[in-house]
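Undergrad: okay, predicted coordinates and the sequence, questions at the end:
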Amino acid sequence: MLGALAKKIFGSVNDRRLKTYAPKVAAINAMEPQIAALSDEQLRAKTDEFKAQIAAGKSLDDILVPAFAVVREAAKRTLGQRHFDVQLIGGMVLHEGAIAEMKTGEGKTLVATLAVYLNALSGKGVHVVTVNDYLARRDSEWMGQIYRFLGLTVGVIVHGLDDDQRRESYACDITYGTNNEYGFDYLRDNMKYELAQMAQRGHHFAIVDEVDSILVDEARTPLIISGPLDDRSDLYMAIDQVIPKLVREDYDLDEKQRTVNLTEAGNEHIEELMREHGILNEGTLYDAGNVTLVHHVNQALRAHKLFHKDKDYIVRNDEIVIIDEFTGRMMPGRRYSEGQHQALEAKERVTVQPENQTLASITFQNLFRLYSKLAGMTGTAATEADEFAEIYKLEVVEIPTNRGVSRIDEDDQVYRTAEEKYKAIVEEVGKAHARLQPVLVGTASIEKSELLAELMVKAGYKIIDFADPAAVEKLYEGARTGRPTKQFAVLNARFHEQEAYIVAEAGVPGAITIATNMAGRGTDIKLGGNIEMRLEKEGVAADSEAADAIRREIEAHREVVLKSGEPADPAAGRKNPMPGGLYIIGTERHESRRIDNQLRGRSGRQGDPGRSAFYLSLQDDLMRIFGSDRMDGMLVKLGLQPGESIVHPWINRAIEKAQQKVEARNFDMRKNILKYDNVMNDQRKVVFEQRREFMSAESVRDEIDEMRRGVIDDLVANHIPEGAYPEQWDAKGLNEAVQNVLNLELPVEDWAKEEGIADEEIRERLRKEADASYAARVEKNTPEVMNYVEKQVLLQSLDSLWREHLVTLDHLRQVIGWRGYAQRDPLNEYKSEAFDLFNQLVGHLREQVTGQLMRVDVVFQDPNEGGADFANPPAELPPMFAQHLDPNTGENEFDAAQAFGSFGGPGSASSLAYGQAVAGDLDVLERDPADPATWGRVGRNEICPCGSGKKFKHCHGRFTA
């Protein structure tokens, strides 16, 4: 109560922070006439002036006001857009390394230019992170006009770039790219064998667009580069046959926590079944030799009991394609790890693909914490403010809208059954359609969107095909005549090819769009229609008379939509009229309030009127899991009749509390994952830093010598215990170890028989002999060649052992939880075990490098005859697979079935356009202009592969009948 009173008097923390920006905003506005009077050349010269001031000792904060004024003027001259005052505030928030929460349609893309330009003046590079390639290209071209006008260079990182092009883009003042590209480039850089091959030049400042999607949603899974393992498809298929024979008493299922485990009776039953099928031949399931079987059984059990077809995944073209729970879109190429995907393939009887071994990985939390300064922007961050603060040390600042929000958010309507709820939704959609109000119906999954689509079809509606101009014309004709045709569009993973057109037309009078989540679509829903998309789709030039006619039509449609609200109806209990604009109908609440807010935020952009309502039932997942049984009994007692709904603010609050519980649980899960990953991250930093030191050194001879002496110390310590008598020494074992590791034939056993000899003397003799042998080997192969060989052996041995170490840590992570039953903290146990494993890695590295170099012999051969060329050494890495998704588009940034070759270096396959080669067709290494079948997925703004010089969207990618 006191807090509420203080907030009324003094304002919230957010309000007080916003007030601190007012003087700078006033100063920028005061400079506007002065800056506007400059010529283009004088305005461009300001960039050099600012750089000189920074070189002279001024800070970025010192030049913020004139720099922002310059960017605002440049935007007016290049884009015809002027930053609003609230956008200037957003730019200051980003510059301070915080998150700017701005509503949909408030111009976040333009806001970023202010902080990007200011920080780019330092010359250390600024990374702008987007959620997909399309937005990276679009924003780099669109906002790049401002930067180039002011004399800065702009690069973009997307599919299809080779290492040279990537280095060139990263060398620019400003680089646009996706979160996945930045992450994979970081991992690839730390697998290279020469510093000159590395693409990135550091992590200075990054602005993350849709920061909640990237730093929260995608933080659930790491970026992974992996390589193939042996095929185990027969084992997956065999185990899958026994799982359906389990009965309900054999396992404990917890839907809320998404866990399933065998009971004691289930363990006995599964062992019996596996013996019958010849899978378990000896011992019990939990014997040491059968640990792999336990893993496969657990994954098969999860596949059958936790993963549901058409909700978590779909089967398409003999593949299991994952459905993202936040966007409802397909994610082709993304695969579950640890054999889970193979278990699903076995369950659905599709081809079981071989597993992959992790070669390098990193989470987004640890990737973005590499940056010296990090900022972000989104429309929905407040609900995750605690997570941003705790994990990333980022504050969330709510930026006020340029115009007030006039959307009305109604209380939720709760029905007893899903059938009643969907019937009410279809009726409500029909009413809005009749008065030409565009409706966007949000669903939580493909399954639900298709169920609703079926009900719409039964009610007399047809699905509109945006590839059919006649069907689209009917939509416009209905808007013009006031007699809407009963058509609706479905936007989910099955129809995402037409996504841009579906979203663009969702604001046309009478349009009905059923969408599975609306996060980060990249296209605004504009009332009346989207002029840019109409011109592109119809192939009309922007400055033609036809374009003017389309603009007039869209403006007329906008007026219709604005007047399409619902009048007051006291008889129906509606005392006040409801506004026109886009009508949002949610079919259920998501686990996260943020996803619901993203759906609502599609309506009411830039002061437009709008309306939103959620229709729920007690059979919805969220309601069912969080105690709907008690609520159902209460509603029956209150006399709720079939078809009736209950509407009350208390219901809203109860649902919000349930969502908060789920959000808190998910945050705890991500925090727990991060705690374990931090252990690996500390080791990753050490390994990557060591690699860089090895690569940057002219010679690693000192490290090699130190390793060799360390190996000798270990050999002597292992065979001659401290304080032992000579007759207790294992001289024979030491002799064999010297032969195996050091490749030396020495009379070690004779030395041990000498009177009065000590272990230290034997150690010195071994060192002297080993040093002499290695010096002779260096002399024989020449120091120049051995310098190269030493570095390559050291780097490749480190990489090989690091990969094995990652696999070991993965396995350790899976079983360490059992230590909790012994009253031990699993995390501390994991840290301790991981530390010991890392020490073992260091010991193995010394031994492996020493053993190889004590045997190495170089064969000199003419490079033209296929021999080694030490002036330009090959830097090939083994075939790899890159795995991660873009959760906001559902399109995999990298095709997991595609072999990437070495990611760069002479003779590598890195010039392959990532994403072109597809599973089963890995020989497609380049695009044939005459054969569209070889083009693969082409970006809309990419130059058309046919060779016309036009963008793909204006050429072969142009909308046609």
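TA: Nice, I can see it. Since we're looking at a predicted model, the values are computed, not measured.

Undergrad: all contacts plus neighbour counts: C-alpha atoms, from now on.
TA: Fine.

Undergrad: does the closest residue to Ile585 other than its chain neighbours lie in a helix or a strand, and which?
TA: In space, and not counting its chain neighbours, Ile585 is closest to Val441: 4.7 Å by CA to CA, 6 or more residues apart in numbering. In this assignment (DSSP states H and E), Val441 forms part of strand 439-443.

Undergrad: next secondary structure after that strand?
TA: Next element after strand 439-443 (DSSP H and E): helix 446-458.

Undergrad: touching that next one from outside, list them.
TA: Helix 446-458 is touched from outside by 310-311, 328-329, 422, 426, 443, 462-463, 490, 492-493, 514-516, with contacts defined as CA atoms under 8 Å, 6 or more residues apart in numbering.

Undergrad: here's the one I want to compare it with:
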Amino acid sequence: MLTRLAAKLFGTANDRELKRHRARVPAVNALEPAMKALSDEALANQTVLFRERLAKGETLDDLLPEAFATVREASHRILGMRHFDVQLIGGMVLHEGKIAEMKTGEGKTLVATLPVYLNALAGKGVHVVTVNDYLASRDAEWMGRLYGFLGLSTGTIVYGKVDEERRAAYAADITYGTNNEFGFDYLRDNMKYRQEEMVQRDFFYAIVDEVDSILVDEARTPLIISGPTDDTSELYNTVDAVVAELAKDPTHYDKDEKQKTVSLTEEGTETVETMLREAAILEEGGLYDTPNVTLVHHVNQSLRAHTLFTRDVDYIVSKGKIVIIDEFTGRMMEGRRYSEGLHQALEAKEHVQVQPENQTLASITFQNYFRIFPKLAGMTGTAATEADEFAEIYKLEVVEIPTNVPVTRKDEDDEVYRSAEEKYEAVAVLIEECRLREQPVLVGTTSIEKSELISALLTKKNIPHKVLNARYHEQEAGIISQAGRPGAVTIATNMAGRGTDIKLGGNAEMLAAAVFAGEPDGPDFEARLQEIRKEVTISAERVKAAGGLFVIGTERHESRRIDNQLRGRSGRQGDPGGSRFFLSLEDDLMRIFGSDRMGGMLTKLGLKPGEAIVHPWINKALEKAQKKVEARNFDTRKNLLKYDDVMNDQRREVYSQRRAFMNAEHLSETVAEMRHEVVRDMVHAAIPENVYAEQWDLVGLKKKIADILGLDLPVDEWGREEGIDEVAMLERVSEAAETRAALRAADFGPERMRQVEKALLLQIFDSVWKEHLLALDHLRQGIGLRAYGQRDPLNEYKSEAFALFNGMLEDLRQRTTQWILRIELMPDQPLPEPEPIQVTDMSHPAPGGEEMAPAGGYGVAAPAVEGYAPGVDPMDPSTWNRTPRNAACPCGSGKKYKHCHGRG
């Protein structure tokens, strides 16, 4: 009550923010006549003048009015578009590092040019982040004309570019690209072995387009670069045959659709054990016995694939591959793979080739990647519903920017039917009514399956229409651009991030381009374009008279933002329009979140078949259900971030230290310091403080010295000397180690020794970090069980992760010392150049969410010293660490480890 009263008296926080920015708009407008009076050359030269003023001590805020006025005038001359006053306000909000919520059709792409230009003047690089390669390329080309006119360079980062192209794009004043490509370049840069091989420069300022899609929806699934592991594809196929039969009987498993989890019942466990034994897969013990841990993992993932994932909803099969469908945009996510073996389970389910699993080499969440930027801003049509998350996770404030022209779209109450069949029939009737009056219709669906079901229904009724879903994503921009033609019917999966406006009457430029087969050149094209523009203008008036674009939602999404994005396609720039959602008790949201109560209510109201109930209370009830789901999803993302923050602290430290190693001229002092610590730890472990000489472990010390330092020292004799103590023993072992290191350096020569030390240290650092990531993966998978012992899993994870990290550093020191002192190279033999190893970009398991991130092969250089692998001596099994049973035996026999040294 008091909050509402204060808002009426003093305005909301958003109102006060807008008032502050509006006060600066007149200063920009006052400069317009002076800017118009400038020649093209003088206008372009403003960039040089601004940079000179920055060099003399002025700030970007000081330059804002003049810079914005310059961009507005340049945009009018080059693009034929002049920024509205509300767009200037949006630009100011973005410049301050906040989120500008602007309705669809308000020109967010143009708004971004204002803060992008202003911040690019600093010469530190500006990132503009988009949701896909098409938008990155389109916006860079479109707005690049404006930046080029003002003397700024523009680069584009899209999939498939090589390092040289990427380096040039990042060196530009403004760099357009996707969140995935930027994130993967960051990870790949931290796997490089020379500074000059890295492509990114220091971070400065980023604007994220469709900020809710990137920083919220996609933030559930971290980016991961991984390398191949042993091939277990045959096991996936064998287990799939068993689980496919098992999944036919629902009594064999418990499924929770709210939490998206599934587990075997007791009956299911007994059945699957019997079936696995018959298939000769389960050879000994029960399914949950320790030797069968891997088998349990395969069964669980196969069960998830069969019970929680639906073809043409969660994924499609295209060209013999499983392609994931983005649940928020309906787009195919080419190259992405579910992690933890789930993708392999889906491949086995659909009987396509099963690709090998992968092991994590590097990973980062979008939250932690974007928090690296000193200044971050975002823009979208729908951010207010997630304002709390933006504030808590990213420290980003959401500011709602008013529309240039008031919205006149009529949003009608939802219609609720008993069955999906009745609902779709009502949708078809409404579409027919709209077509009769030439009103274009956009039908939004939540999956490919639903869009094709409606398409079949309309085909049966002879209603011409276009379908836009993952199967036809190549035609996306063309289909959407013409969705505003008179009487047009367009069926589309979720409209998030489509990036193309629906203009009433159609898009003249795209229509002309289609007529000329994409070759817009010559006088014929210009003449035809003018004709088409006249036709489109007439068509637009017919559409407005018919009521504008009508949006039909065939189902409510879990997130209100997605519904708002769909609705927002209609009513751009003051155009007329309408929207209505059609629901049924069989819809997922209604079925999972309270259909029993709703069904009882409809029965009491005496609802007959084919009738719908329409009431504002229904909308409020649904909004509450959506808020609950949004809160649960936020908790999931927050939980993921808490765990990743632990790893992020370690990641920052590792990447910082690695970069310092890479940029150092030589690492002789670092290697010597590591050697001192290793020797000290060895001696302290064998000769603890305040322990009698009879209790010293001289046998163990002698073996460790031989294994790590490659020395045969008479420590047992030294131990029998009168008056010998820990300090004296440490001095003798240290002296022997230093003598060996000096001999090794003399053999190699100073220059060569520095090369060997640097190459080995970086390679071993990467090796122990990779093993540490694997250990953290394993720790995280089971840490939740600590809650049964009344212990906080997160605190347990922090504690054990810290211990693992210290262990990793100790391992790094030992391996480095061992290699430096034991390695042999011929004096004239050149140090081998790093050889690329194949890695794949994929995902990391996210608790409670579907785990995925883009995948694709990249060559990452890893230095090697001929004849050796880091820390491994073929003659000494104690240096082999944890060798996989199906890997080649390190002894060099050519046999698998399980058939050689791993027998028994």
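TA: Nice, I can see it. Worth saying up front: this structure is predicted, and the values here are computed from it rather than measured.

Undergrad: can you tell me what the residue nearest to Ile585 of structure 1 aligns to in structure 2?
TA: In structure 2, the residue matched to Val441 of structure 1 (TM-score structural alignment) is Val443.

Undergrad: among the contacts of helix 446-458 of structure 1, the buried ones, what's the PyMOL command?
TA: Buried residues within these, by 16 or more other CA atoms under 10 Å, are selected in PyMOL with:
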select buried, resi 310+311+328+329+422+443+462+463+490+492+493+514+515+516
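
Undergrad: mind checking which of the contacts of helix 446-458 of structure 1 land in strands?
TA: Among the contacts of helix 446-458 of structure 1, the members falling in strands are 443, 462-463, 490, 514-516 (criterion: DSSP state E).

Undergrad: for burial, what's the neighbour tally of the closest residue to Val262 of structure 2 other than its chain neighbours?
TA: Distances taken as CA to CA, 6+ apart place Lys255 nearest to Val262 of structure 2, at 4.4 Å, with adjacent residues excluded. Residue neighbour count, defined by other CA atoms under 10 Å, stands at 17 for Lys255 of structure 2.

Undergrad: what do we get in structure 1 for Lys255 of structure 2?
TA: Alignment note (TM-score structural alignment): Lys255 of structure 2 maps to Leu253 of structure 1.

Undergrad: go on, Glu800 of structure 2?
TA: Per TM-score structural alignment, Glu800 of structure 2 is aligned with Glu833.

Undergrad: host element of its match?
TA: For Glu833 of structure 1, the host element (DSSP H and E) is helix 826-853.

Undergrad: what about stretch 511-529 of structure 1, how long is it end to end?
TA: Using CA to CA, to the nearest Å, the end-to-end distance of stretch 511-529 of structure 1 comes to 10 Å.

Undergrad: picking up where we left off before, the strand holding Val441 of structure 1: average distance to aligned residues in structure 2?
TA: Once fitted to structure 2, strand 439-443 of structure 1 is off its aligned match by 0.4 Å on average (mean CA distance after the TM-score superposition for structure 1).

Undergrad: follow-up on the earlier one: please report how far the match of Glu800 of structure 2 lies from Arg777 of structure 1.
TA: On the measure of CA to CA, Glu833 of structure 1 and Arg777 of structure 1 end up 38 Å apart.

Undergrad: so those two - more neighbours on which side?
TA: Each of Glu833 of structure 1 and Arg777 has its neighbours counted (other CA under 10 Å); Arg777 has more, 19 against 15.

Undergrad: what residue of structure 2 takes the place of that one?
TA: Residue correspondence to structure 2 (TM-score structural alignment): Arg777 of structure 1 is matched to Arg744.

Undergrad: same question, Ala346 of structure 1
TA: Aligning on TM-score structural alignment places Ala346 of structure 1 opposite Ala348 in structure 2.

Undergrad: quick one: that match is in a strand?
TA: No: per DSSP: H, G, I helix; E, B strand; the rest coil, Ala348 of structure 2 lies outside any strand segment and is helix.

Undergrad: which ones are touching the residue lying closest to it once chain neighbours are set aside?
TA: Nearest residue to Ala348 of structure 2, sequence neighbours excluded (CA to CA, 6+ apart): Asn237, at 5.1 Å. With contact set as CA under 8 Å, 6+ apart, Asn237 of structure 2 has these partners: 345, 348-349.

Undergrad: can you tell me the helix or strand for the spatially closest residue to Asp163 of structure 2 that is not a sequence neighbour?
TA: Spatial nearest neighbour of Asp163 of structure 2, chain neighbours left out: Val199 (6.5 Å); criterion: CA to CA, 6+ apart. Counting by DSSP H and E, no helix or strand carries Val199 of structure 2.

Undergrad: what number of residues lie near Val199 of structure 2?
TA: Val199 of structure 2 has 21 neighbours, counted by other CA under 10 Å.

Undergrad: please determine how far it is located from Tyr170 of structure 2.
TA: Using CA to CA, Val199 of structure 2 is found at 7 Å from Tyr170 of structure 2.

Undergrad: show me what the longest helix seen in structure 1 is packed up against.
TA: Determined from DSSP state H, the single longest helix within structure 1 is helix 649-696. Helices and strands touching helix 649-696 of structure 1, by 3 or more CA pairs under 8 Å, 6 or more residues apart in numbering; DSSP states H and E, are helix 364-368, helix 593-600, helix 783-815, helix 826-853.

Undergrad: and that helix, how far out from the chain middle?
TA: 13 Å (CA atoms, centre = their mean, to the nearest Å).

Undergrad: wait, isn't the residue nearest to Asp163 of structure 2 in contact with Arg166?
TA: Yes: contact criterion CA atoms under 8 Å: Val199 of structure 2 and Arg166 qualify, at 6.0 Å.

Undergrad: with distance to Glu693 of structure 1 added, can I get the helices and strands packed on helix 649-696 of structure 1 in a markdown table?
TA: Supplementary listing: those in a markdown table, determined by distance: least, CA to CA, whole Å:
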| stretch | distance to Glu693 of structure 1 |
| --- | --- |
| helix 364-368 | 20 |
| helix 593-600 | 44 |
| helix 783-815 | 11 |
| helix 826-853 | 16 |
